[in-house]
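In: Below is the structure, and that's it, no one-letter string:
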């Protein structure tokens, strides 16, 4: 009889519970996750790990649950500096009278750098390890995310009119093509195309975006069917629902991410199913702006992949994805009038595996499996007011445990240790945020 071979790994994490996401609905007790380099080397019962693995570092988390890092599939990171600037307003009033004027006055490269770092700090602190962003100066957002070590899909903006980032579609597309080339095949930064919405981008720029996406194998993310008035206005002007127009143009494909989709009829659902496009649900932003309810349960039953996002902090007003899951699960039950709709486990999958599918990276993100990237978070469930714990998955969704995230690793690199951010200088960041707040207060009162 030969002695069992001992496998050397970089890190061993022992936890009370592990939720791997796949197989669906599974909760593992007293398991260890082994990390070697940037990958998960194994996931075994702790007693087996004692005999089979030797780790350079062992982390004991006896009151924690481990799960894949959360994927926030839609937001406008730099808009964190506009948090609370214009609340309790309908969408178009909020945009036309407050947000767009404020952007024209304040947004530049330094605003985007500081606002994005603030957003990244908040997301890391509450369990997000990958986010999708659609905002001006995407090259700055990409560099900021890369420097911090968080994964990000960076969608460059495309609109018919001039903005602080460019004169129009020609410049946006030229800059965007360069962004895609710069970050091609990077494991952290995933450049994508971000047409703002059907009502702000005409057919010709959209057709060029579709061709660019095909040429570069890039994803497209756009706001679609966010409000009833958007759909009604489109029908009045074009005779078509926006989803039908996008389908006819060829924009809806398995590389497309449709954000919001609060308005949906049978034709819209058929377009989504037939095209293989993904939907990004932003429940709290939709509630706050009175935009409507995304029929998540109906779409999931039809086979549409639905992921989740926070939207920007100017319309949410936080980037805590666990809170978003809580809201999403409750809304799904009320909208479908079915208490079984969007269960706790399904909600967790929406924020992990479904986001990875929308990114086209479910082969290496979204679940805890040997060989996948070690993007992992730990949530401490020792809070006295969290007790007793019968089902940790239910606790994560229905009790909003975002603030209880204690550790995170992205590609095996610690990003959060005992609640402390390892790669963000928080005191310096707070000074920068305070400076921006003073400028915005003074400028908004002019």
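Out: Yes, it's here. Values in this document were obtained by computation on a predicted structure and should not be read as measured data. Numbers count the residues shown, from 1 in each chain.

In: going forward, measure contacts and count neighbours with C-alpha atoms only.
Out: Will do.

In: quick one: residue 84 and residue 423, what's the gap?
Out: 27 Å (CA to CA, to the nearest Å).

In: Just want the most central residue of the protein.
Out: Nearest to the mean C-alpha position of the chain, counting by CA atoms, centre = their mean, stands residue 72 at 1.2 Å.

In: That one contacts residue 124, doesn't it?
Out: No: under the criterion of CA atoms under 8 Å, residue 72 is not in contact with residue 124, lying 10.8 Å apart.

In: here's the one I want to compare it with:
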């Protein structure tokens, strides 16, 4: 190596580099310099060659390099329930099929195998970070950390006993143990995850609010998912769920409100004023006929809207590239405006907005110096994405997750030329066969 050049780990040379900041920017002839897992510089390729001596230079002449996609809402272990109870409304799906199956089968082994399957799917589709809500969050954290992926793990809370915990005190105590174990982990963060207003009563929610305020942690919760949920809440205590959460002190910048398909104009204004983050899961909302989130109105009001897939049991995939296209198209329909939710905005929802929602935007969500090198390469030189006039629009409207060739988390290449490097796919699928046989006989 030349003494005049700085030694670094990796230099990535894509055809197009899309940093997300500024929105819509597309850099050609640029390089991403990575060292110690973090982005050292984004600069023209000739300057990079003169400035750095990389141990590995990766040329991607067909690819666009984007920040790793952030799945802002999912239930990773539920990948093992993909297709288990399709074509049903939400409450029938939950009460008559999913909750009984969880009671019989959810365990540490179930969650470890389900999360590994989910991680394989997400990494192959360009997702580098996910925000999870499910039982055995300790197992989710351990499995994800072993694979090398990034995750925000929810400390689940629900009013009834489950295989994870039986009482509010046990849910909170076990959640705290997960929090303590991963407090300083570079890949794993934690948040509170009370399931929904209709499954968590006031006292547990007050406890969550107190602890979230003390620890400055996010509160990840399904809110206003269906008209039935809102109507039932109004009948039972005269308040809409958001109003109840506000009375409990939970409508704050720490609230991650999932779905939000049923919103009044005043509720949108309240969320903007309070700094609430909305986690939009369009395909799950469509499949369960839950409703349409007014994304354009939320964005116009200044609300941060991130994008998530929900779980594979209700989507039925964890495909963030597909989710972007769906979000853009139904966002335009809901707004009655073809100019609503342009491609650059939707890509930001799937990356930087997700990082902001999770409180991780100082470390990930865009390709900027100082952030972790979480990034995804997408092959755009395919019949399905040619001719190419605008790479950002092509990614959102024309691309497919099978075009993802490489995925990095903290500078480590977890998907190399479409091959997973930290997950044994054959072993994973053998484990899936076991669970399919068990659940299929239930």
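Out: Noted; the coordinates are in hand. Just so it is clear, the model here is predicted, and its values are computed rather than measured.

In: Distance of the residue nearest to the centre of structure 1 relative to residue 6 of structure 1?
Out: From residue 72 of structure 1 across to residue 6 of structure 1, the span is 38 Å (CA to CA).

In: again with residue 98 of structure 1
Out: 62 Å.

In: who's more crowded, the two?
Out: Neighbours were tallied for residue 98 of structure 1 and for residue 6 using other CA atoms under 10 Å; the higher tally belongs to residue 98 (16 against 12).

In: Who's the closest spatial neighbour of that one, skipping the chain neighbours?
Out: Excluding its sequence neighbours, the residue lying closest to residue 98 of structure 1 (CA to CA, 6 or more residues apart in numbering) is residue 86, at 6.6 Å.

In: Any idea how many residues pack against residue 13 of structure 2?
Out: Residue 13 of structure 2 is flanked by 24 other residues according to other CA under 10 Å.

In: Surely it is in a strand?
Out: Yes: under DSSP: H, G, I helix; E, B strand; the rest coil, residue 13 of structure 2 falls within a strand.

In: so who does the alignment partner in structure 1 of it touch?
Out: In structure 1, residue 13 of structure 2 lines up with residue 14, judged by TM-score structural alignment. Contact analysis of residue 14 of structure 1 by CA atoms under 8 Å, 6 or more residues apart in numbering lists 30-33, 46, 58-62.

In: Quick check: PyMOL command selecting the buried ones in those residues.
Out: The buried residues among the contacts of residue 14 of structure 1 can be selected in PyMOL (16 or more other CA atoms under 10 Å) with this line:
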select buried, resi 30+31+32+33+46+61
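
In: Closest one of the contacts of residue 14 of structure 1 to residue 156 of structure 1?
Out: residue 33 (36.3 Å; CA to CA).

In: what about the closest residue to that closest one other than its chain neighbours, how many neighbours?
Out: Among residues not flanking residue 33 of structure 1 along the chain, residue 43 sits closest, at 4.5 Å (CA to CA, 6+ apart). A count of nearby residues for residue 43 of structure 1, using other CA under 10 Å, gives 22.

In: quick one: residue 177 of structure 2 and residue 138 of structure 2, what's the gap?
Out: Residue 177 of structure 2 sits at a distance of 8 Å from residue 138 of structure 2 (criterion: CA to CA).

In: In terms of neighbours, single out the busier of these two.
Out: Per other CA under 10 Å, whichever of residue 177 of structure 2 and residue 138 has more neighbours is residue 138, with 22 against 13.

In: Aligned counterpart of that one in structure 1, please.
Out: Under TM-score structural alignment, residue 138 of structure 2 pairs with residue 139 in structure 1.

In: so who does its match touch?
Out: residue 179.

In: which element follows the helix or strand hosting it toward the C-terminus?
Out: Residue 139 of structure 1 belongs to helix 138-148 when elements are defined using DSSP states H and E. With elements assigned by DSSP H and E, the helix or strand that comes after helix 138-148 of structure 1 is strand 151-158.

In: where exactly do the strands run in the stretch 301-442 of structure 2?
Out: Assigned by DSSP state E, counting those that start in this stretch, the strands in the stretch 301-442 of structure 2 fall at 304-307, 375-379, 404-409, 412-416, 419-420.

In: Please identify the deepest-packed of those.
Out: Per-stretch averages of neighbours, counted by mean count of other CA atoms under 10 Å, single out strand 304-307 among the strands of the stretch 301-442 of structure 2, with a mean of 28.

In: That one vs structure 1, average distance?
Out: Its matched residues in structure 1 lie on average 0.3 Å from strand 304-307 of structure 2 after superposition (mean CA distance after the TM-score superposition for structure 1).

In: elements contacting that strand?
Out: Contacts defined by 3 or more CA pairs under 8 Å, 6 or more residues apart in numbering; DSSP states H and E place strand 304-307 of structure 2 against strand 69-74, strand 277-280, helix 295-301, helix 343-349, helix 352-358.

In: Please tabulate the strands of the stretch 301-442 of structure 2 in JSON lines, including the columns distance to residue 91 of structure 2.
Out: Formatted as JSON lines, the strands of the stretch 301-442 of structure 2 follow (distance: least, CA to CA, whole Å):
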{"stretch": "strand 304-307", "distance to residue 91 of structure 2": "23"}
{"stretch": "strand 375-379", "distance to residue 91 of structure 2": "36"}
{"stretch": "strand 404-409", "distance to residue 91 of structure 2": "35"}
{"stretch": "strand 412-416", "distance to residue 91 of structure 2": "37"}
{"stretch": "strand 419-420", "distance to residue 91 of structure 2": "37"}
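
In: nearest to residue 386 of structure 2, of those?
Out: strand 375-379 (10.9 Å).

In: just the angle between that closest one and strand 69-74, please?
Out: For strand 375-379 of structure 2 against strand 69-74, the angle by axes from the mean of the first three to the mean of the last three CA atoms, to 10 degrees is 110 degrees.

In: For strand 375-379 of structure 2, grab the matching residue range in structure 1.
Out: By TM-score structural alignment, strand 375-379 of structure 2 lines up with residues 376-380 in structure 1.

In: what distance separates the matching stretch from the middle of the whole chain?
Out: Offset of stretch 376-380 of structure 1 from its chain centre (CA atoms, centre = their mean, to the nearest Å): 17 Å.
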